[in-house]
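*Asks:* how does the following fold in three dimensions:
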Amino acid sequence: MKIIRRILFFITLLLVAIAAFLYWGTYEEGVMAGKIIRISQKGVIFKTYEAKLGLESFGALRGTSPIAETFDFSVEPSNHELVRELEQVALSGERVNIHYKKRYFRVPWRGSTKYFATRVERLHK
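*Replies:* Have a look, this model is predicted:
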């Protein structure tokens, strides 16, 4: 019986470690440049901030519409300062660099995408 408890304990510990890694782990970090097309709060049960960045690649993808050349990302719900700054640059039409992280796993209370903005770098000061 003692060995069964130890095995169950280690399995539980392993599952918790895997869940924590998937929830907080970062798969990719990077920067995207463009203009903020939209930032909005969405959701019925879980209110999340979702945004769209126009990449403005100036014809790099021939035959595609300008809407196809966008980057969808979310903002952590607790990051109100970043939301305010994104709203400001969306209204001003400034070109910005969005620093982001890509998570392994998407959960509904965090955002609609796996990409999360960590900061915005304004190119026009």
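*Asks:* can we go C-alpha only for contacts and neighbour counts from here?
*Replies:* OK.
*Asks:* ok, longest strand in this structure?
*Replies:* strand 26-42 (DSSP state E).
*Asks:* hmm, who's touching that strand?
*Replies:* 47-56, 83, 86-87, 89-90, 93-104 (Cα atoms under 8 Å, 6 or more residues apart in numbering).
*Asks:* now that strand: buried residues?
*Replies:* By neighbour count on 16 or more other Cα atoms under 10 Å, the buried set for strand 26-42 is 32, 33, 34, 35, 36, 37, 38, 39.
*Asks:* next, the angle from the helix or strand encompassing residue 73 to strand 26-42.
*Replies:* Following DSSP states H and E, one finds residue 73 within strand 70-75. For strand 70-75 against strand 26-42, the angle by axes from the mean of the first three to the mean of the last three Cα atoms, to 10 degrees is 90 degrees.
*Asks:* now do the contacts for the residue nearest to residue 100 when sequence neighbours are not counted.
*Replies:* The shortest distance from residue 100 to any non-neighbouring residue, by Cα to Cα, 6 or more residues apart in numbering, is to residue 117 (4.2 Å). By Cα under 8 Å, 6+ apart, residue 117 lies in contact with 73, 74, 75, 76, 98, 99, 100, 101.
*Asks:* now show me the structure for the sequence below, then we'll compare the two:
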Amino acid sequence: MKKGIGIAVVLILLVLAGFIYYKFYFQFGEGVKAGELNYMVRKGIIFKTYEGKLIQSGFRSAGRTPGAAIQSYEFEFSVKDKDIAELLMLNSGKDMELRYVEYNGALPWRGFSKYVVTEIVSIGDQKAIPPTVFPDN
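*Replies:* Below you'll find the predicted structure:
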């Protein structure tokens, strides 16, 4: 009986650990978004995180009903790296390309968004310095 309960507890813990990994740490996707940086702020009550919004070119309908208002595409994101966040703060209002990673869920200490910017690809017409690439071993 005790052995069965122990196995059940271990299985429950493994399933829970797998769920937490998949929901919060598994990188679901990655890509580059381009647009005008609307704002970059540092906010939070317990965990101070960097949050930003990129306004992308193009328009979409706000709803599926005819006559709905037209809105621009907005990309809300978080930034973990303080240096990237401060550079974004200095360049608010400029066109830029940002490389990001998408997770299945947000963590309070990582930011409010499931999208986390990891690199600035370009600001305006200036390309950022490419990341160091290490040869495959």
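*Asks:* can you give me the TM-score here?
*Replies:* For this chain pair, the superposition-based TM-score is 0.80 by TM-score structural alignment, normalised by the length of the first structure; 117 aligned residues with a Cα RMSD of 1.9 Å.
*Asks:* which secondary structure element contains the residue nearest to residue 100 of the first structure?
*Replies:* Using DSSP H and E, residue 117 of the first structure falls in strand 115-122.
*Asks:* okay, helices next: where are they in the second structure?
*Replies:* Per DSSP state H, the second structure carries helices over the ranges 2-20, 82-90.
*Asks:* contacts for the last one, please.
*Replies:* With contact meaning Cα under 8 Å, 6+ apart, helix 82-90 of the second structure is reached by 37, 39, 40, 41, 50, 79, 118, 119, 120.
*Asks:* corresponding residues in the first structure for that helix?
*Replies:* Aligned by TM-score structural alignment, helix 82-90 of the second structure corresponds to residues 80-88 of the first structure.
*Asks:* post-alignment, the matching stretch versus the second structure, mean distance?
*Replies:* Superposing on the second structure and averaging over aligned pairs (mean Cα distance after the TM-score superposition for the first structure), stretch 80-88 of the first structure comes out at 1.7 Å.
*Asks:* what comes up buried for that stretch?
*Replies:* 82, 83, 86, 87.
*Asks:* same question for stretch 43-62 of the first structure.
*Replies:* 48, 49, 50, 51, 52, 53, 54, 55.
*Asks:* same check, this time on stretch 98-109 of the first structure
*Replies:* So, applying 16+ other Cα under 10 Å, buried residues of stretch 98-109 of the first structure: 98, 99, 100, 101, 102, 103, 105.
*Asks:* look up how far residue 50 of the second structure lies from residue 40 of the second structure.
*Replies:* 7 Å (Cα to Cα, to the nearest Å).
*Asks:* also residue 41 of the second structure?
*Replies:* Counting by Cα to Cα - residue 41 of the second structure and residue 50 of the second structure are separated by 6 Å.
*Asks:* what sits closest to residue 30 of the second structure if chain neighbours are left out?
*Replies:* residue 101 (4.3 Å).
*Asks:* wait, the one you found touches residue 115, no?
*Replies:* Yes - Residue 101 of the second structure lies in contact with residue 115 (Cα atoms under 8 Å); the separation is 5.8 Å.
*Asks:* can you list residues touching both of those two?
*Replies:* Contacts common to residue 101 of the second structure and residue 115, judged by Cα under 8 Å, 6+ apart, are absent.
*Asks:* against residue 120 of the first structure, how distant is residue 93 of the first structure?
*Replies:* Distance from residue 93 of the first structure to residue 120 of the first structure, by Cα to Cα: 14 Å.
*Asks:* the two: which is more packed in?
*Replies:* Set side by side, residue 93 of the first structure and residue 120 show more neighbours around residue 120, with 19 against 12, by other Cα atoms under 10 Å.
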